[in-house]
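[1] Sequence first, then the predicted structure:
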Amino acid sequence: MKRVLLFDSECIFCNKTVHFILEKDDKKEFDFIALNSQEGKSLLSSFNVSPNVDSFFLISDERIYDRSTAALKVAGTLKGVTKLLTVFLLVPRPIRDIVYSVISKNRHKLALKSSKYCKLPSSEDRKRFYI
């Protein structure tokens, strides 16, 4: 089964992250679903997660991961030096999630510093999105 990433489709930073993953995901292991879509809400509900939770989620092996754990598990599957980020899984989750929260709260500011627009996925990559 493919891994599924649930992301905030209205966030430029989140969209840039998705495009980064698309570039590094040579094995095409991930499909993408917008958190605010009906399918996204339904998936969250099936894992007893409130649809109002603002986070990044990874569904893999019938488990759901959020925040820093989701991000680091994704990084571990990608090509390149991003795999090295998995060493941070050794850091206790509460500490990792504090760092994740700081980035998350500032994601709109971070995204606007580089661009106000999102890149559209290629026609091949669009098949991996459920929005």
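    Thanks, I have the structure now.
[2] use CA for all of it now, contacts and neighbours both
    Will do.
[3] and after the helix or strand harbouring Ile95, which helix or strand comes next?
    Per DSSP states H and E, Ile95 falls inside helix 93-105. Reading on from helix 93-105 to the C-terminus, the next helix or strand found by DSSP H and E is helix 107-112.
[4] can you pull the contacts of the spatially most central residue of the chain?
    With distances taken as CA atoms, centre = their mean, Phe56 lies nearest the centre of the chain, 4.6 Å away. By CA atoms under 8 Å, 6 or more residues apart in numbering, Phe56 lies in contact with Leu5, Leu6, Phe7, Asp8, Asp66, Arg67, Ala70, Ala71.
[5] 6 Å - rerun?
    The neighbourhood of Phe56, defined by CA atoms under 6 Å, 6 or more residues apart in numbering, consists of Leu6, Phe7, Asp66, Arg67.
[6] Can you redo these as a markdown table, where the extra columns are secondary structure, distance to Leu120 and neighbour count?
    A markdown table is the format used below for the contacts of Phe56 (DSSP: H, G, I helix; E, B strand; the rest coil; distance: CA to CA, whole Å; neighbours: other CA atoms under 10 Å):
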| residue | secondary structure | distance to Leu120 | neighbour count |
| --- | --- | --- | --- |
| Leu6 | strand | 17 | 26 |
| Phe7 | strand | 15 | 22 |
| Asp66 | strand | 25 | 18 |
| Arg67 | helix | 25 | 20 |
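[7] for comparison:
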Amino acid sequence: MDAGGPIILFDTDCVLCSSMVAFVLARESAPVLRFAGAWSEEGLALAARHGLARQDLNDTFAVIDGSVALLRSDAGMIVLRHLRAPWRWLAVLRLVPRPLRDAVYGFVARRRYRWFGQRSDCTVVPADQRHRFIGVRGRPATS
């Protein structure tokens, strides 16, 4: 997973996070984003290479863009840049001060399991996109 576009490092047991992956897959402007399970051996190693501990991954998803790890709302802003319009237009939220963006992000992140649920490996990985995932067992897509 060293060559290519940014890598989204996400909680594969979080229904909200897995839904976000499905949302991104359906709305990307080009298939360049890659996805890594945060709790997998590969995901934890990738996080560690970028100075992130397991606890960091409990609080946020991360986007590894080259040699930089982006967290919380900054990670979301990078993902928005890779979506088709009108979704990419939400990147205007970058004008909102980071502390405020991150406070809203943290509010939702702390409640994500309670509000959206948690299931072991709930991510659905489309067969034709399997090559873009690492450390994600996921459920097969149904036809």
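    Thanks, I have the structure now. Computed from a prediction, not measured in an experiment: that's the story for all the values here.
[8] Mind checking the TM-score on these two?
    Remark: TM-score between the superposed chains equals 0.88 [TM-score structural alignment, normalised by the length of the first structure]; 127 aligned residues with a CA RMSD of 1.7 Å.
[9] in the second structure, what residues pair with the helix holding Ile95 of the first structure?
    Under TM-score structural alignment, helix 93-105 of the first structure corresponds to residues 98-110 of the second structure.
[10] mean shift between the matching stretch and the first structure?
    Here the mean offset of stretch 98-110 of the second structure against the first structure after fitting is 0.8 Å, by mean CA distance after the TM-score superposition for the first structure.
[11] Next, the buried residues of that stretch.
    By neighbour count on 16 or more other CA atoms under 10 Å, the buried set for stretch 98-110 of the second structure is Arg101, Asp102, Tyr105, Gly106, Ala109.
[12] Residues touching that stretch, excluding its own?
    By CA under 6 Å, 6+ apart, stretch 98-110 of the second structure touches Ser73.
[13] Distance from the chain centre to that stretch, please.
    Chain-centre distance of stretch 98-110 of the second structure: 15 Å, with CA atoms, centre = their mean, to the nearest Å.
[14] Check stretch 25-37 of the second structure too.
    On CA atoms, centre = their mean, the centre of stretch 25-37 of the second structure falls 10 Å from that of its chain.
[15] try stretch 68-86 of the second structure
    For stretch 68-86 of the second structure - counting by CA atoms, centre = their mean - the centre lies 9 Å from the chain centre.
[16] what does stretch 117-131 of the first structure give?
    Chain-centre distance of stretch 117-131 of the first structure: 14 Å, with CA atoms, centre = their mean.
[17] Between the two ends of it, how far is it?
    With CA to CA, to the nearest Å as the measure, stretch 117-131 of the first structure spans 18 Å from end to end.
[18] Give me the neighbour count for Ala48 of the second structure.
    By other CA atoms under 10 Å, the residues close to Ala48 of the second structure number 12.
[19] Nearest to Leu89 of the first structure among the contacts of Phe56 of the first structure?
    Nearest to Leu89 of the first structure among the contacts of Phe56 of the first structure, counting by CA to CA, is Arg67 at 11.9 Å.
[20] And the closest one? What does it align with in the second structure?
    Arg67 of the first structure maps onto Arg72 in the second structure, by TM-score structural alignment.
[21] What are the boundaries of the strands in the second structure?
    Assigned by DSSP state E, the strands in the second structure fall at 7-10, 34-37, 62-65, 68-71, 124-125, 133-134, 139-140.
[22] Quick one: those strands as CSV, columns for distance to Val24 of the second structure too.
    Formatted as CSV, the entries for these read as follows, by distance: least, CA to CA, whole Å:
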stretch, distance to Val24 of the second structure
strand 7-10, 10
strand 34-37, 10
strand 62-65, 13
strand 68-71, 17
strand 124-125, 12
strand 133-134, 13
strand 139-140, 17
